[in-house]
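Participant: Okay, here's the prediction I keep looking at, along with the sequence it came from:
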Amino acid sequence: MCFVIVTSRSLLWSLLSIAVTLGHLIALAQPYWLIGKPRNKYDGDHINPDVSEERWSPSIGIFSSCRQLTRVSQESLGLPDSILCTTYTRSFGDIANGYWKASVVFYAFGFLILSFVFCVAFISLCKRSICHKSIFTVSGFLQAVAGLFIIIALCIYPIGWGSDAVQDVCGEDAAPFQVGDCGVGWAYFTAMGSTVLLFVCSVLSVQADISTSQDEIQDEINKGKSLICLCW
């Protein structure tokens, strides 16, 4: 018989685990890891104070970038806007530089683990153990391991700021750990914030395990209840 056990701490862990996974997914998919200074459309120059419209900011992520189309390209593609945000890579080998490739590898390992925990977060509502171990503590350990992989990825990423692809967006002054004319974009901060929350989830998993192992839970099961909700 399946018992659905929900406590405030286990529910918080499940929801936060799902949010963290989605946060990393959003960060990876966005081209806003580095954002350049505003420029005037079509001429590629930095912003002209005499021109108050037709401005844009180039940006680049690990897999994608926002670039300006020429008027000819814009007309041929039938696009209403001259700024196109799309992937610049067709394969792993097209990633901007070797450091970013290494970053992707570590990030991929971490994200695969998170994807597994994402599924476990749903299973935890009606199953408390996996391989005779608490499903929460196993998941918390995996979240900590995933966090370490992602931290390594985020630390390696700035070393690749001196590549040609970054200099096209951030200027020739861009170098390892120096963004040149760019600023660090919100996608990178999203990845950092999601990683911090990932370790919060890892700690919270212990509390989730404690809350679902109380004597009150067993008492409710003995009474024949299949849906058990506790507010602690």
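Facilitator: Cool, got the structure.
Participant: all contacts plus neighbour counts: C-alpha atoms, from now on.
Facilitator: Fine.
Participant: Toward the C-terminus, what is the element adjacent to the helix or strand that contains residue 102?
Facilitator: According to DSSP states H and E, residue 102 maps onto helix 98-123. Using DSSP H and E, the next helix or strand after helix 98-123 towards the C-terminus is strand 129-130.
Participant: hold the first one in mind and look at this next one:
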Amino acid sequence: MNWRDGCQTSGFTNLRSKDLHTGHEGVLWALISLLSAAASCVGFFMPFWLLGSQMGKPVSFGTFRRCSYPVQDEVHGGTVMVEQCGRYASFLSIPSVEWRICTVVTGTGCGLLLLVALTALMACCMSDIISRSVGRVAGGIQFVGGLLIGSGCALYPLGWNSEEVKQTCSNASDQFNLGSCELGWAFYCTCAGAGITVLLCTWMSCFAGKKQKYYPY
């Protein structure tokens, strides 16, 4: 092997070493992005944002779903609690305007986080997809998605004065006042996913894709 071949081999080795290091950063960003997106999406879908009780039965709410709801007993008369989970019959059936906005805003944010996370995972299997500029754009999308989810979480307490929530919280709840109710794990899970995305994933996206430096030898 002559001197030129040796320099070319050395340059190739240095380039591959840089690619490997950048790949590790990208994989870590993709994994954390997926975990944070999954946390937000699972928390958003599960109806355990607000926990209370009604007629001696545990009741829980999400933004567009609830568990345990009262129905009229046509056989024996009166009202009974059906201990099942389900979504509201229509968008307008959601108890308050604030919760409807929360559903749209949080759902949009979760969709953006999931889109970026899946794209980042696919990029781990294909080279030269995530460049520095693409990584920054992805980070910007994550930042917007995280802010949307955070805004949805901030809007959620504005709906605690609805009649359904008051019935569940001993008629003592109001905006930003839980009464006898408490926040559930799904609310914290959604907020945590948004926080990790805004504070960590957005920053990591700046290093996930880097410009490759090619050397003449």
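Facilitator: The structure has been received and is ready for your questions. On a predicted model such as this, the values are computed, not experimentally measured, just so you know.
Participant: TM-score of the superposed pair?
Facilitator: Their TM-score after superposition, calculated using TM-score structural alignment, normalised by the length of the second structure, is reported as 0.76; 190 aligned residues with a CA RMSD of 3.0 Å.
Participant: in the first structure, which spans are helices?
Facilitator: Ranges of helices in the first structure, per DSSP state H, are 8-29, 71-77, 98-123, 135-156, 164-170, 186-211, 215-222.
Participant: What residues in the second structure pair up with the helix holding residue 102 of the first structure?
Facilitator: Counting by TM-score structural alignment, helix 98-123 of the first structure pairs with residues 97-122 of the second structure.
Participant: got the helices of the first structure as TSV, with distance to residue 91 of the first structure columns?
Facilitator: Shown next, in TSV, are the helices of the first structure (distance: least, CA to CA, whole Å):
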stretch	distance to residue 91 of the first structure
helix 8-29	15
helix 71-77	23
helix 98-123	11
helix 135-156	19
helix 164-170	16
helix 186-211	21
helix 215-222	51
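Participant: Same list (the ones you listed) but as CSV, adding distance to residue 37 of the first structure and mean neighbour count.
Facilitator: Output for those, formatted as CSV (distance: least, CA to CA, whole Å; neighbours: other CA atoms under 10 Å):
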stretch, distance to residue 37 of the first structure, mean neighbour count
helix 8-29, 21, 20
helix 71-77, 21, 12
helix 98-123, 22, 19
helix 135-156, 23, 21
helix 164-170, 8, 20
helix 186-211, 15, 20
helix 215-222, 57, 13
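Participant: For residue 83 of the first structure, which of the ones you listed is the nearest?
Facilitator: Set against residue 83 of the first structure and scored by CA to CA, these come closest in helix 71-77, at 8.7 Å.
Participant: State the separation between the closest one and the centre of the chain it belongs to.
Facilitator: Here helix 71-77 of the first structure is found 33 Å from its chain centre; the criterion is CA atoms, centre = their mean, to the nearest Å.
Participant: Any idea how many residues pack against residue 61 of the second structure?
Facilitator: Neighbour count for residue 61 of the second structure, taken as other CA atoms under 10 Å: 25.
Participant: For it, give me its contacts.
Facilitator: When contacts are counted by CA atoms under 8 Å, 6 or more residues apart in numbering, residue 61 of the second structure is found next to 47-51, 67.
Participant: now do 10 Å
Facilitator: 46-52, 67-68, 85-87, 164-165, 168, 183-184, 186 (CA atoms under 10 Å, 6 or more residues apart in numbering).
Participant: Surely residue 4 of the first structure is in contact with residue 228?
Facilitator: Yes. With contact defined as CA atoms under 10 Å, residue 4 of the first structure reaches residue 228; the gap is 6.1 Å.
Participant: What lines up with residue 151 of the second structure in the first structure?
Facilitator: Here residue 151 of the second structure is matched to residue 152 in the first structure, going by TM-score structural alignment.
Participant: how close does that match get to residue 192 of the first structure?
Facilitator: For residue 152 of the first structure, the distance to residue 192 of the first structure equals 11 Å [CA to CA, to the nearest Å].
Participant: Quick check, central residue of the second structure?
Facilitator: When CA atoms, centre = their mean is applied to the second structure, the residue found nearest the centroid is residue 40 (2.4 Å).
Participant: Kindly state which residue of the first structure is aligned to that one.
Facilitator: The criterion is TM-score structural alignment: under it, residue 40 of the second structure has residue 24 as its aligned partner in the first structure.
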